[in-house]
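[1] okay, predicted coordinates and the sequence, questions at the end:
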Amino acid sequence: MMTDAKIRLYVDHPLAGGQSVPLDADQALYLFSVMRLQRGDAVLLFNGRDGEWRAEVAEATKRRGVLICRSQTRPLSPSPDLWLLFAPVKKAETVFIVEKAVELGVARLCPVQTARTNADRLNRDRMQANAREAAEQCGATVVPEVEDLLPLERRLADWPAERRILWCNEALAGAATVLAGQARGPWAILIGPEGGFSPAEAARLAAMPQVVQASLGPRILRAETAAVAALTLWQSALGDWA
């Protein structure tokens, strides 16, 4: 009989009743050498398509293993249609932004290079792994996609007409008040770099009809704090917290 499942694992494999799920070497090492699972133990699996499934360890070695899906524990629960545009900062702070954005329920992570962005490169694979690990920990059934780092101007060049952007501009009215009058639908939140946007970037954003400007309060926030604050306000007003 299966023990209670205490571990969640993302797998890139179909999930259904009776479906066998092969593990790669890293997953087998984690489950059987690090977490000490054995045959008959339970694991919660999700793949971003088929919801969450309770699975049983059928085969277990140091380098490979097989799990068998037994029952669905949760249906697929996609995040709200919310993107986070953010300028990468220091490595640890960027990881923090990615992890907390997943926990707070974004659908896509879009790093942008601005005139005052200090980081000029981003390890997308590593950030995607951070997003996957955060989804495993927080109970999400979908892992947000991390996109390539793009210049802000290029990111905005073909911006969808229907997707509004919450631009966190500390010079303006509070975000909660501004969001209270907005409709649900496709949204993005834009968090700038340390030092803020250049005058040219600010003018470009202000001219976009999709942009909604708002402040995050009377104090200057670090980029990672601003991301958490903005996501919390949006989720409370327009997302799946409302």
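    Great, that's in hand.

[2] going forward, measure contacts and count neighbours with C-alpha atoms only.
    Fine.

[3] tell me where the protein has helices.
    With DSSP state H, the ranges of helices along the chain come out as 25-28, 91-104, 124-138, 152-157, 175-180, 199-206, 223-238.

[4] quick one, which of the ones you listed is nearest to residue 191?
    Proximity to residue 191 (C-alpha to C-alpha) singles out helix 223-238 among the helices of the chain, at 6.3 Å.

[5] any residues touching the closest one, and which ones?
    Residues from elsewhere that reach helix 223-238 (C-alpha atoms under 8 Å, 6 or more residues apart in numbering): 86, 89, 93-94, 96-97, 100-101, 104, 168, 175-176, 179-180, 182-184, 189, 191-194, 216, 241-242.

[6] and what of stretch 194-213?
    In this structure, residues lying in contact with stretch 194-213 by C-alpha under 8 Å, 6+ apart are 89, 114-117, 153, 161-169, 172-173, 175, 178, 222-223.

[7] go again with 6 Å.
    164, 165, 166, 167, 169 (C-alpha atoms under 6 Å, 6 or more residues apart in numbering).

[8] apart from its chain neighbours, what residue comes closest to residue 134?
    Of all residues not flanking residue 134 in the chain, residue 99 sits nearest, at 5.4 Å (C-alpha to C-alpha, 6 or more residues apart in numbering).

[9] and if you look at residue 186?
    residue 163 (4.8 Å).

[10] neighbours of that neighbour, how many?
    For residue 163, the neighbour count with other C-alpha atoms under 10 Å is 16.

[11] before we move on, back to that, of the contacts of helix 223-238, grab the buried ones for PyMOL.
    Buried members of the contacts of helix 223-238, defined by 16 or more other C-alpha atoms under 10 Å, are picked up in PyMOL with:
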select buried, resi 86+89+94+96+97+100+101+104+168+175+176+179+189+191+192+193+194+216
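
[12] below is structure B, check it against A:
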Amino acid sequence: MPATPAWPPRSAPRLFVEQRLDQGAQVSLGGNQAHYLSRVMRAGPGDAVVLCDDQTGEWAARVVEAGKHAVLLEAVEQLRPREQVPDFWLCPALLKKDRFDLVLEKATELGVARIVPVLTRRCVADKLNADRARSIVTEAAEQCARTALPELGDVTKLDALLRGWPQDRALFFADELGGEPAAAAFAAHSGPAALITGPEGGFDDAEREAIGAHPQARPITLGPRILRGETAAIAATALWMGMRGDWE
């Protein structure tokens, strides 16, 4: 006797929705999400879709109606509660658009809880399209099966970030001039943490001094090579997740 296929199948599309989900809840999707389901994925009545609401978690849903401009779904059963992600913030300096897009995407995949874009003196970019950034992190969360979206903070000037820094959160400072080896620093610390990385031209002397003087700052080195801003942010985040995050 053939085995009963798993439901929902692993190939089912995944989408985040704004509506809070519950068993039997009906969700109407329009715009790009409706186009994706009906035109790209060719979803029709009865097909499975996995929905996440960033509140209750992950749900299996069935398509009730599928049209060109709207798709109606019904939540059938909860698959997973909203995950508890490690209490780790990433504070990357703004980079050129494509490079910062990569940071947003990979930080989401790696499990960062909060992303705070930082504006420094040597940043080539000085603005961030918040809607586009939110779309990038949402799509990344859908692709890597996260059930919790990272919080995306406003672009913040470095001096304002330091002034308002919480007293209970360590700020690991990726300093190209050196510091404690990152792995050792991460292993020695427990509790809320964050990482700040610099722009294409690095931090200037005044910024480096200001960060280093902050009581919560802990300068770290990411090895003998000078890394691009996006490489430093991604590599250090992965290392933290391996040492102190949910990769253990």
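    Received the coordinates, thanks. These figures come from a predicted structure and were not determined experimentally.

[13] re the thing from before, now, which of the contacts of stretch 194-213 of structure 1 lie within strands?
    Among those, the residues falling in strands (DSSP state E) are 164, 165, 166, 167.

[14] still on that earlier bit, out of the helices of structure 1, which comes closest to residue 77 of structure 1?
    helix 124-138 (12.1 Å).

[15] if you count neighbours, what's buried in that closest one?
    Those would be 127, 128, 130, 131, 132, 133, 134, 135, 136, for helix 124-138 of structure 1 by 16+ other C-alpha under 10 Å.

[16] the fourth one pairs with which position in structure 2?
    In structure 2, the residue paired with residue 131 of structure 1 according to TM-score structural alignment is residue 137.

[17] what's near enough to touch that match?
    Applying C-alpha under 6 Å, 6+ apart, we find residue 137 of structure 2 in contact with 105, 108.

[18] and if we set it to 7 Å?
    Neighbour list for residue 137 of structure 2: 104, 105, 108 [criterion: C-alpha atoms under 7 Å, 6 or more residues apart in numbering].

[19] closest one of the residues you listed to residue 7 of structure 2?
    Closest to residue 7 of structure 2, out of all of those and judged by C-alpha to C-alpha, is residue 108, at 26.4 Å.

[20] what about the residue in structure 1 that that closest one lines up against, distance to residue 114 of structure 1?
    When structure 1 is aligned by TM-score structural alignment, residue 108 of structure 2 is paired with residue 102. Counting by C-alpha to C-alpha, to the nearest Å, the separation of residue 102 of structure 1 from residue 114 of structure 1 is 23 Å.

[21] same question for residue 164 of structure 1.
    The value you get for residue 164 of structure 1 to residue 114 of structure 1, if C-alpha to C-alpha is used, is 20 Å.

[22] burial count for residue 71 of structure 2?
    24.

[23] map it onto structure 1.
    Residue 71 of structure 2 maps onto residue 65 of structure 1 when the alignment is built from TM-score structural alignment.

[24] isn't that match right up against residue 22?
    Yes. The criterion here is C-alpha atoms under 7 Å, and residue 65 of structure 1 meets it with residue 22 at 6.0 Å.

[25] one step back: looking at residue 102 and residue 114 of structure 1, which one has more neighbours?
    residue 102 (27 against 22).

[26] so the more buried one makes contact with residue 133?
    No. Contact criterion C-alpha under 7 Å: residue 102 of structure 1 and residue 133 do not qualify, at 9.5 Å.

[27] residues in structure 2 aligned with stretch 27-39 of structure 1?
    Against structure 2, the aligned range for stretch 27-39 of structure 1 is residues 33-45 (TM-score structural alignment).

[28] hmm, who's touching that stretch?
    63, 64, 65, 66, 67, 68, 69, 70, 71.

[29] any chance of the residues you listed in TSV, with distance to residue 19 of structure 2 too?
    Formatted as TSV, those follow (distance: C-alpha to C-alpha, whole Å):
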residue	distance to residue 19 of structure 2
63	16
64	17
65	18
66	18
67	20
68	21
69	18
70	15
71	14
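
[30] so how do I select the buried members of those in ChimeraX?
    To isolate the buried members of the contacts of stretch 33-45 of structure 2 in ChimeraX, using 16+ other C-alpha under 10 Å:
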select :63,64,65,66,70,71
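
[31] which ones among the contacts of stretch 33-45 of structure 2 map onto strands?
    Judged by DSSP E, the subset of these located in strands is 63, 64, 65, 66, 70, 71.

[32] got a markdown table for those residues, with distance to residue 49 of structure 2 too?
    Shown next, in a markdown table, are those (distance: C-alpha to C-alpha, whole Å):
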| residue | distance to residue 49 of structure 2 |
| --- | --- |
| 63 | 7 |
| 64 | 11 |
| 65 | 12 |
| 66 | 12 |
| 70 | 15 |
| 71 | 11 |
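
[33] among those residues, which one sits closest to residue 79 of structure 2?
    Distance to residue 79 of structure 2 across those (C-alpha to C-alpha) is lowest for residue 63, with 16.7 Å.

[34] that closest one is in contact with residue 46, isn't it?
    Yes. Between residue 63 of structure 2 and residue 46 there is a contact at 5.2 Å, judged by C-alpha under 7 Å.

[35] what's the distance between residue 227 of structure 1 and residue 31 of structure 1?
    Residue 227 of structure 1 is 33 Å from residue 31 of structure 1, by C-alpha to C-alpha.

[36] ok, those two, which is more surrounded?
    Comparing residue 227 of structure 1 with residue 31 by other C-alpha under 10 Å, the one with more neighbours is residue 227, at 25 against 22.

[37] the more buried one -> structure 2?
    Aligned counterpart of residue 227 of structure 1 in structure 2: residue 233 (TM-score structural alignment).
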